[in-house]
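Peer 1: Got a predicted structure plus its sequence, pasted below:
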Amino acid sequence: MSTTEEKVLVRVEGRLGRITLNRPRAINSLDHDMVTALRAALTAWADDDAVVAVLIDGAGERGLCAGGDIRAISASAREGDRAAAAFWRDEYLLNARISRYPKPYVAFMDGVVMGGGVGVSAHGSVRIVTERSVVGMPETTIGFVPDVGGTYLLSRAPGESGTHLALTAGSADAGDAIALGLADHFVPADRLSDLAVALTGVVSAADVADAVGRFAETAPAPTLPGLRWVDACYTADTAEEIVARLRDHGDPAAATAAATILAKSPTSVKTTLAALRRARGLPDLETVLEQEYRVSFATLSSPDLVEGIRAQVIDKDRNPKWVPDTLEGVTDEDVARHFLPAPDGPLGLADLFDDGGTR
């Protein structure tokens, strides 16, 4: 097995702190050791005057990060231990730290950026996508719910586009990622290495913006926020009504979205909708992460999480047996239990970041 040092490459080049996720065979999926290494690097550089900015990227050609190590999460759920909860606790603390980082935090969101990959990039201050970017929160496919601040980001996307992306476990290309608020700049993939070299020469935060500006180009036109049926259908109060509106709308793409939602975990779909609607009324990322921790913890006792990971990742038969297997079978009580306090208490983000996010 790879060592922690091999899985996360940490170094300083010029005045740029560089982090490379280094599990290319797994599309740089995050495990607990990697989260710990990221946190340690960011903590060390926060007060280091020799480091002006931070850059995170992923090894290999496939993407920045495909998410968390869901095989390990499945094992934790099956065995009833606390490993998954401990991983999420530290991961969400890292997501919050990134959002409040006192120096420019540049993320190369090239290739696959899913789940946990969104968490280590889309909360940064300089988020760069390419023509190869595929950004999304695929959790309803595996019986889970968008986390790592995903419900914060998607609940604040234009109209109901974030709801559509979350319930269908869909993905966004570069143009849509920028339009949805998940990214800021478009840089062609073959220019990222040159941009990284330019960033090693920065001597101030202002230099970071100048360097990115020299390489950024006009992003492809977005498509998702302009789909009229998205807002017309997803404003419904319940998942059942959303599906009904999608089926009845008349646009073939809307009908496809309905079929896609019905193939996901019914419990995950209903809980995701509730989490998004609640997140809209919460004041900041930290408060939403506290909610997501409660929801994530509750999924460990749901049969759908283990079954979804089995069907998609372990056995790969793509034929999950959800319990219950219809939206109508998921009660309000089933959804509400996901928002109860976690047994090990809150994350405590308000106290942790009262010093500016450097701890």
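Peer 2: Nice, thanks for sending it over.
Peer 1: rest of the way, CA atoms for contacts and neighbours
Peer 2: Fine.
Peer 1: what's the closest non-adjacent residue to E13?
Peer 2: What sits nearest to E13 in space, not counting adjacent residues and going by C-alpha to C-alpha, 6 or more residues apart in numbering, is T200, at 5.6 Å.
Peer 1: Pull up the gap between that neighbour and D69, please.
Peer 2: 31 Å (C-alpha to C-alpha, to the nearest Å).
Peer 1: which of these two has more neighbours?
Peer 2: Neighbours per residue (other C-alpha atoms under 10 Å) separate T200 from D69, with T200 holding more: 22 against 17.
Peer 1: what's the span of stretch 114-126 from first residue to last?
Peer 2: Span of stretch 114-126 from end to end, C-alpha to C-alpha: 18 Å.
Peer 1: What lies in contact with it?
Peer 2: 29-30, 56, 64-68, 94-96, 98-99, 101, 104-109, 127, 134-139, 146-150, 182-185 (C-alpha atoms under 8 Å, 6 or more residues apart in numbering).
Peer 1: Next: stretch 251-262.
Peer 2: With C-alpha under 8 Å, 6+ apart, stretch 251-262 has contacts from 167-168, 229-230, 242-244, 246-249, 269, 326-327.
Peer 1: Buried by neighbour count: which residues of that stretch qualify?
Peer 2: The neighbour-count check on stretch 251-262 (16 or more other C-alpha atoms under 10 Å) flags 254-255, 257-258, 260-262 as buried.
Peer 1: dropping in the other structure now:
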Amino acid sequence: MQHGEVIIERQGTAGIIRLNRPRALNSLTLPMIRTLTEVLDGFASESNVASVVITGEGERGFCAGGDIRALHESARAGDGLAGTFWREEFRLNHQIASYPKPYVALMDGITMGGGVGLSSHGRHRIVTERTRLAMPETGIGYVPDIGATWLLPKAPGEAGTWLGLTGLDIGADDAIYAGLADLQVASPRLGAVIDALSDLPRGSTASDVDALLQALAEPQGESRLRQNAAVIDRAFGFGSVEEILAALAAEEGEFATETRRVLLTRSPTSLKLALRLLRAGRASSSLAECLGRELGVCLQMLDNPDFFEGIRAAVIDKDRNPRWSPASVEAVPAETVERFLKPAEPPLSL
């Protein structure tokens, strides 16, 4: 069955969801989010569905995130679509995190932003040799959302801070190290994973799925984040972006130099906001608390010049040369950061 840009299948006892927007790297639209919410509700109540699998069509990616061009157009028009999108996307993220049946995400290829929300909140997260995972929001004048401020602070040391601020993409080994995925399977064997899940008996538990997937998993390789953990922890443990940049400048080696270079290309306002949200997430007691806080910031983003400039440079003009305002972290007033930290009205309902 095809519901717009989502294909729904039942194979044995597996309910299968296929994101079907491959030319757009399966980026999410509001109708797709609504379909996913409805389908997950349906599978949860069907006794003959033992597990749910979500995957992406096409050769390039699982899901590249939300359709930022559509969000940009909505923000320009002031039609409220962007706010509705975020509210319903965040509810879907929470639904996945608390899903009552084994939920298996096949994170093959590009898995970014909203794609991380569809996968890393799930119970069973599979990456492949083709996985490129990232929360790239600071590069488009935005901030990590989809509950990333709950997920990233749980990574070892300051690895999550590095991921959230730099926005750089990582592979399978780093995704597992950071706690955003569980195991790796070769991409040609993903069909075998679905077949094995479809053969599970009704009523199979998360432990049953874990055992099945572990039997199909490949040995984990070496994580670059683990290799550079000492540098990351020394530099990213500070409470301000200015201190992080100074600490990186004092470090020796290519990793620190490249990390600092990347940070200096990101929106200064986004960097300060992202760090503030990540630190608040570390002190939070639930995913719901983080999603509610993120929504408040997202709604304020609709008046943020860097949000429009970042999307212009990335997906409209594609010149990859955003002109941030202010242009440096030192020039971002503290009151600017505080202005974004307004609770959403109405609050996020979960």
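Peer 2: Cool, the structure landed. Here the structure is a predicted model, which is why all the values come from computation and not from measurement.
Peer 1: can you tell me which residues contact the residue nearest to E13 of structure 1?
Peer 2: Counting by C-alpha under 8 Å, 6+ apart, T200 of structure 1 makes contact with 13-16.
Peer 1: how near is the aligned residue in structure 1 for H94 of structure 2 to D147 of structure 1?
Peer 2: In structure 1, the residue paired with H94 of structure 2 is A96, using TM-score structural alignment. According to C-alpha to C-alpha, A96 of structure 1 and D147 of structure 1 sit 12 Å apart.
Peer 1: Now list whatever residues contact both of those two.
Peer 2: Counting by C-alpha under 8 Å, 6+ apart, the residues touching both A96 of structure 1 and D147 are L289.
Peer 1: These two: who's more crowded?
Peer 2: Neighbours per residue, other C-alpha under 10 Å: of A96 of structure 1 and D147, the larger number sits with D147, 27 against 24.
Peer 1: Now do the SS call for the more buried one.
Peer 2: Of the three states, D147 of structure 1 takes coil under DSSP: H, G, I helix; E, B strand; the rest coil.
Peer 1: Roughly how far does the residue nearest to it when sequence neighbours are not counted sit from R278 of structure 1?
Peer 2: Distance criterion C-alpha to C-alpha, 6+ apart; nearest residue to D147 of structure 1, sequence neighbours excluded, is E292 at 5.7 Å. Per C-alpha to C-alpha, E292 of structure 1 is found 11 Å from R278 of structure 1.
Peer 1: And those two? Which one has more around it.
Peer 2: Neighbours were counted for E292 of structure 1 and for R278 using other C-alpha under 10 Å; E292 has more, 26 against 15.
Peer 1: Which residue ranges of the stretch 201-350 of structure 1 form helices?
Peer 2: Assigned by DSSP state H, counting those that start in this stretch, the stretch 201-350 of structure 1 shows helices spanning 205-215, 228-234, 239-249, 252-263, 266-280, 285-299, 303-309, 332-336, 349-352.
Peer 1: Which position in structure 1 pairs with V127 of structure 2?
Peer 2: Aligning on TM-score structural alignment places V127 of structure 2 opposite V129 in structure 1.
Peer 1: if we can go back for a sec, contacts only, for the match of H94 of structure 2.
Peer 2: A96 of structure 1 touches 123, 285-286, 289, 349, 357, counting by C-alpha under 8 Å, 6+ apart.
Peer 1: Helix or strand: which one has it?
Peer 2: With secondary structure defined by DSSP states H and E, A96 of structure 1 is part of helix 83-99.
Peer 1: quick one: that helix to helix 285-299, angle?
Peer 2: With axes from the mean of the first three to the mean of the last three C-alpha atoms, to 10 degrees as the basis, helix 83-99 of structure 1 and helix 285-299 are set at 170 degrees to each other.
Peer 1: what residue of structure 2 matches up with L300 of structure 1?
Peer 2: Using TM-score structural alignment as the criterion, L300 of structure 1 maps onto L302 of structure 2.
Peer 1: Now that match: closest residue in space, sequence neighbours ignored.
Peer 2: The shortest distance from L302 of structure 2 to any non-neighbouring residue, by C-alpha to C-alpha, 6+ apart, is to A75 (5.6 Å).
Peer 1: so what corresponds to that neighbour in structure 1?
Peer 2: That one, A75 of structure 2, aligns with A77 by TM-score structural alignment.
Peer 1: I'd like the contacts of A96 of structure 1 as CSV, with distance to K321 of structure 1 and neighbour count appended.
Peer 2: Listed next are those as CSV, based on distance: C-alpha to C-alpha, whole Å; neighbours: other C-alpha atoms under 10 Å:
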residue, distance to K321 of structure 1, neighbour count
H123, 34, 25
L285, 33, 22
E286, 34, 23
L289, 29, 26
L349, 36, 18
G357, 42, 21
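Peer 1: what's the neighbour count on M112 of structure 2?
Peer 2: 27.
Peer 1: what's the answer for G58 of structure 2, then?
Peer 2: Count around G58 of structure 2 with other C-alpha under 10 Å applied: 17.
Peer 1: Sticking with it, tell me its helix or strand.
Peer 2: G58 of structure 2 belongs to no helix or strand, assigned by DSSP H and E.
Peer 1: Ignoring the adjacent residues along the chain, who's closest to the alignment partner in structure 1 of it?
Peer 2: G58 of structure 2 maps onto G60 in structure 1, with residues paired by TM-score structural alignment. Leaving aside its chain neighbours, G60 of structure 1 sits nearest to P24 (5.1 Å; criterion: C-alpha to C-alpha, 6+ apart).
Peer 1: what about stretch 153-172 of structure 1, start to end distance?
Peer 2: Terminal residues of stretch 153-172 of structure 1 are spaced 13 Å apart (C-alpha to C-alpha).
Peer 1: In structure 2, point out the residues matching that stretch.
Peer 2: Under TM-score structural alignment, the match for stretch 153-172 of structure 1 is residues 151-170.
Peer 1: how much space between the residue nearest to D147 of structure 1 and G58 of structure 1?
Peer 2: Separation of E292 of structure 1 from G58 of structure 1 (C-alpha to C-alpha): 25 Å.
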